[in-house]
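> below: sequence and its predicted model.
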Amino acid sequence: MKAQIIQSFGDPSVFERKEIPKPEVQPGQVLIQVKATSVNPIDTKVRGGAVPALSPELPAVLHGDVAGIVTEVGTGVTNFKPGDEVFGCAGGFKGTSGALAEFMLADAQLLAHKPKNLSMEEAAALPLVSITAWESLFTRGQLKAGQKILIHAATGGVGHVAIQLAKWAGAQVFATGSSKEKLDIATQLGADVGINYREESVQDYLQKYTDGKGFDIVFDTVGGENLDRSFEAAAINGTVLSIATRSTHDLSILHAKGLSLHVTFMLLKILDKDQRKLHGEILSKIAETVEEGKLRPLIDPTTFTFDEVSKAHQYMESQKAIGKIVLKNNW
């Protein structure tokens, strides 16, 4: 089968198209005819060699997000059959093979039936970011109706999903962005208020929208100095959720305000076979939410084919994308 592989870690030019053996289905697994995938920041980090603990052995096929059609099922698989349309974040990391190929072998526990009202490309945009947002908001944050939540990076991969899920859950949603265009998108997705962080300081918008008390929950999808701003924006006894916490911070403000900090790193469940079923369960709930019309992916208008994966990674690293970058299998 055709595949985009890397034989060394490096810049986006390391991808090369090769013919490799088609994988054979194993117990508990399904073989997927890949129709589409999407790029996540972790995919560029793996390609660049920045996360050796997560990296597959070389030569490797990368990318976790997949949407496609089941062609074979292994023994013990009862929830999928050949011909089923599925989606998931199912490989491209240590001990697994990725989606940048004609076929992908995946643990059935990591998959769910594709939402009927989405195209393959739309479905491929959702798995990693929707699982991350769901686990952060509901498993970690215990978000409840009526709470005030601040979500940073409104049009980012995780941010745009979190806005919709928080609104679906009945929260009052505030979202930050760097331009009117991005804030307009945020309100179209369901945010009650868009905040331009380049024009308003944390104290400015705390005073304006919370009488200076702060937000019940702050979801930081940016990291770095923005995590400090998230601590500042949280109310006393509030909760801060983070997906980017590889940095050093003064945590005294957490003590002073009695804050809780929760970190979500969804890839850990892919590496731990005993927890994989939790991803499939979340994706089934995500699919229901999509089919109810309460969630849709935000996809950047610049799309790519599998033969253009190097360009897709360059575009991701340019930080010019709004929403998700998707790739269609052109083989």
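Everything's here; your move.
> CA atoms for contacts and neighbours, from now on please.
Will do.
> Leu189 and Lys167: what is the separation?
Leu189 sits 9 Å away from Lys167, going by CA to CA, to the nearest Å.
> in the longest helix belonging to the chain, which residues are buried?
If you go by DSSP state H, the chain has its longest helix at helix 276-291. Buried residues in helix 276-291, counting neighbours by 16 or more other CA atoms under 10 Å, are found at 276-280, 282-284, 286-291.
> in which helix or strand would I find Met104?
In the assignment (DSSP states H and E), Met104 maps to strand 103-107.
> packing partners for the next helix or strand after that strand?
Next along the chain after strand 103-107, taking DSSP H and E as the criterion, comes strand 111-113. Applying 3 or more CA pairs under 8 Å, 6 or more residues apart in numbering; DSSP states H and E, one finds that strand 111-113 makes contact with strand 85-89, helix 276-291.
> I'd like the next helix or strand past the longest one.
Stepping forward along the backbone from helix 276-291, the first helix or strand reached (DSSP H and E) is strand 304-305.
> packing partners for that next one?
Using 3+ CA pairs under 8 Å, 6+ apart: strand 304-305 touches strand 325-328.
> quick one: buried residues of the helix or strand encompassing Ile217?
Using DSSP H and E, Ile217 sits within strand 215-220. Buried residues in strand 215-220, counting neighbours by 16+ other CA under 10 Å, are found at Phe215, Asp216, Ile217, Val218, Phe219, Asp220.
> dump those to a markdown table, plus distance to Val61.
A markdown table is the format used below for these (distance: CA to CA, whole Å):
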| residue | distance to Val61 |
| --- | --- |
| Phe215 | 42 |
| Asp216 | 41 |
| Ile217 | 38 |
| Val218 | 36 |
| Phe219 | 32 |
| Asp220 | 30 |
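> just these now: which is nearest Ala133?
Phe219 (9.3 Å; CA to CA).
> distance check, the closest one against Arg17.
39 Å.
> kindly report the same for Gln4.
Taking CA to CA, one finds Gln4 at 4 Å from Arg17.
> can you check Ile325 too?
20 Å.
> so if I had to pick from the two, which one is more boxed in?
Taking other CA atoms under 10 Å, Ile325 and Arg17 do not tie; Ile325 has more neighbours (25 against 14).
> so the closest residue in space to Leu261 that isn't next to it in sequence, which of the three states?
Distances taken as CA to CA, 6 or more residues apart in numbering place Val240 nearest to Leu261, at 4.9 Å, with adjacent residues excluded. Reduced to three states with DSSP: H, G, I helix; E, B strand; the rest coil, the structure at Val240 is strand.
> Ile195 should be in a strand, yeah?
Yes - under three-state DSSP, Ile195 falls within a strand.
> I'd guessed it sits against Gly177; true?
Yes - Ile195 is within contact range of Gly177, at 6.3 Å (criterion: CA atoms under 8 Å).
> what angle do the longest helix of the chain and strand 85-89 make?
Using axes from the mean of the first three to the mean of the last three CA atoms, to 10 degrees, the inter-axis angle of helix 276-291 relative to strand 85-89 is 120 degrees.
> structure two is appended below for comparative analysis:
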Amino acid sequence: HRRQRTMVGRREQATIVTLFTTLSASAAFTIGCGNLFLPVRVPNSLTVPSKQSTRGPFGSISFSSQPRADLRLCTARESEAEDMSEKKVSTKEAARLLEDEEYIGLSLEVAKLVRQSLGDALRDAAEATGTTLGTAADISVEADTKIKRAIADLRGKEQYELGDLSAALDEICKDEISRITGKDEYELGDLSLELNRRVLAAAARFCGKEEGEYEPGDITLAIDRRVKDSINSFTGQDEYSFGDVTQEIERRRAQWVKKYTGNEGEYQFGDITKRTLANYLGSDDYEFGDLTKRAVSSFTGKDEYKFGDITRTIAGKLFGKQGGEK
């Protein structure tokens, strides 16, 4: 039952709103349906009694031309909202005008730069073509005329015709291939045959053969032979055997160690370190601790170290000579 009443009320509201929506607003009235009051606007030509009731299919509907407080409140709030919206619109319009002004100024500056650059380019192009033309179209026409004239001269003709450029390039290529191959007239495949002949001749020279004697696999054999010759030259042997390179490297390393340490006998662990320290200390008779003694002596300024020398030296540097003595 409640659901049915709700549906009925909604239908009556829809009927009333549909009735008055198409009318222009000039006078304010309230339409009451039970406890529901709707503020609406109706034209002056519509005559409505001060208070009238009518019965519809879903109950009685009352019309009243008396103004209500909620209608006046609604009108005041609408006015305030309209004022706020007008202020927001004014602020947005002002910001949009500033942005448009900045964009227009930037566009003018860019257009000025483009116009100036285009003028410089046209002037340079006119100087390059030897004309006094001032537009891009004129320069293009002049360049096209000169190119066609050059192609016609290349073909030995007075006027350029369509296809002369391709024919001229074809003749140039054929003449160059004939010069490379040494033939009077070009034949199809001459370039490939000439390239193949030159590659085989270079491979034959690399392998130590005469031109025309190259056979497949000669390059691999020549590379293998040259690598073995390099290894034999490094090891000092006539024929290469597996491990010769490693043995030669070890022999040369031992020879360098003996030369560096000055010890002709067998190498012992630590010989390189001793020689390095001896060269640093300037004494061949190096003993363990010499490096430390030299460092302490350079710090304390004494030839022989005694217990407490380092502490006294540090105290003397911090507190002066008197502190060092104490």
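Nice, thanks for sending it over. Please read all numbers here as calculations on a predicted model, not as lab measurements.
> quick check: TM-score for this pair?
Once superposed, the chains reach a TM-score of 0.15 (TM-score structural alignment, normalised by the length of structure 2), with 74 aligned residues with a CA RMSD of 5.7 Å.
> the strand holding Met104 of structure 1 - contacts with which helices or strands?
Against strand 103-107 of structure 1 (3+ CA pairs under 8 Å, 6+ apart) you get strand 29-39.
> count the residues that sit near Lys174 of structure 2.
By other CA under 10 Å, the residues close to Lys174 of structure 2 number 17.
> er, Ile31 of structure 2 I mean
Around Ile31 of structure 2 there are 19 residues (other CA under 10 Å).
> report the buried residues of the helix or strand where it lies.
Here Ile31 of structure 2, judged by DSSP H and E, is contained in strand 27-33. Using 16+ other CA under 10 Å as the test for burial, strand 27-33 of structure 2 gives Ala28, Phe29, Thr30, Ile31, Gly32, Cys33.
> do stretch 79-96 of structure 2 as well
For stretch 79-96 of structure 2, it's none, nothing buried (16+ other CA under 10 Å).
> grab the longest helix from structure 2 for me.
Per DSSP H, structure 2 has its longest helix at helix 69-129.
> can you give me the helices in structure 1?
41-48, 120-124, 127-134, 157-168, 180-189, 202-210, 225-233, 252-257, 267-271, 276-291, 309-318.
> got it, and structure 2?
Counting by DSSP H, the helices of structure 2 are 2-21, 69-129, 136-155, 164-181, 190-207, 218-235, 244-261, 271-281, 290-300, 309-319, 321-325.
> tabulate the ones you listed in a markdown table, adding columns for distance to Phe63 of structure 2.
What follows is these, written out as a markdown table (distance: least, CA to CA, whole Å):
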| stretch | distance to Phe63 of structure 2 |
| --- | --- |
| helix 2-21 | 11 |
| helix 69-129 | 15 |
| helix 136-155 | 80 |
| helix 164-181 | 95 |
| helix 190-207 | 106 |
| helix 218-235 | 114 |
| helix 244-261 | 119 |
| helix 271-281 | 119 |
| helix 290-300 | 116 |
| helix 309-319 | 110 |
| helix 321-325 | 116 |
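> of all these, which lies closest to Gly56 of structure 2?
Across the helices of structure 2, closest to Gly56 of structure 2 is helix 2-21 (CA to CA), at 8.8 Å.
> centre of the chain versus the closest one, how much separation?
When distances are taken as CA atoms, centre = their mean, to the nearest Å, helix 2-21 of structure 2 is centred 65 Å away from the chain's centroid.
> tell me which other helices or strands it touches.
strand 36-42.
> same thing but at 10 Å, please
strand 27-33, strand 36-42, strand 59-64 (3 or more CA pairs under 10 Å, 6 or more residues apart in numbering; DSSP states H and E).
> out of these, flag the one nearest Ser166 of structure 2.
strand 36-42 (84.9 Å).
> and the closest one, what other elements does it pack with?
Other elements packing on strand 36-42 of structure 2 under the criterion 3+ CA pairs under 10 Å, 6+ apart are helix 2-21, strand 27-33, strand 59-64, helix 69-129.
> format these as a markdown table; extra columns: distance to Val227 of structure 2.
Formatted as a markdown table, these follow (distance: least, CA to CA, whole Å):
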| stretch | distance to Val227 of structure 2 |
| --- | --- |
| helix 2-21 | 104 |
| strand 27-33 | 112 |
| strand 59-64 | 116 |
| helix 69-129 | 59 |
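> give me whichever of those is most buried.
Mean neighbour count (mean count of other CA atoms under 10 Å) peaks for strand 27-33 among those, with a mean of 18.
> what angle separates that strand from strand 36-42?
150 degrees.
> from the contact counts, what lies against strand 27-33 of structure 2?
helix 2-21, strand 36-42, strand 51-56, strand 59-64, helix 69-129.
> turn these into CSV, including distance to Arg198 of structure 2.
Putting these into CSV (distance: least, CA to CA, whole Å) gives the following:
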stretch, distance to Arg198 of structure 2
helix 2-21, 98
strand 36-42, 103
strand 51-56, 112
strand 59-64, 112
helix 69-129, 43
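> of all the ones you listed, which one is nearest Gln247 of structure 2?
Going by CA to CA, the one of these nearest Gln247 of structure 2 is helix 69-129, 72.0 Å.
> show me how far that closest one is from its chain's centre.
That offset, for helix 69-129 of structure 2, works out to 33 Å (CA atoms, centre = their mean).
> which strands and helices sit next to that helix?
strand 27-33, strand 36-42, helix 136-155.
> go again with 8 Å.
Using 3+ CA pairs under 8 Å, 6+ apart, helix 69-129 of structure 2 sits against helix 136-155.
> flag every buried residue along the helix it packs on.
Ala136, Ile139, Glu142, Ala143, Lys148, Arg149, Ala150, Ile151, Ala152, Arg155.
> repeat that for stretch 312-319 of structure 2.
Those would be Arg312, Thr313, Ala315, Gly316, for stretch 312-319 of structure 2 by 16+ other CA under 10 Å.
> what does that stretch contact?
Thr300, Gln322, Gly323, Gly324, Glu325 (CA atoms under 8 Å, 6 or more residues apart in numbering).
> can you put those residues in a markdown table and add distance to Thr235 of structure 2 and neighbour count?
Shown next, in a markdown table, are these (distance: CA to CA, whole Å; neighbours: other CA atoms under 10 Å):
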| residue | distance to Thr235 of structure 2 | neighbour count |
| --- | --- | --- |
| Thr300 | 54 | 17 |
| Gln322 | 70 | 9 |
| Gly323 | 68 | 14 |
| Gly324 | 65 | 16 |
| Glu325 | 68 | 10 |
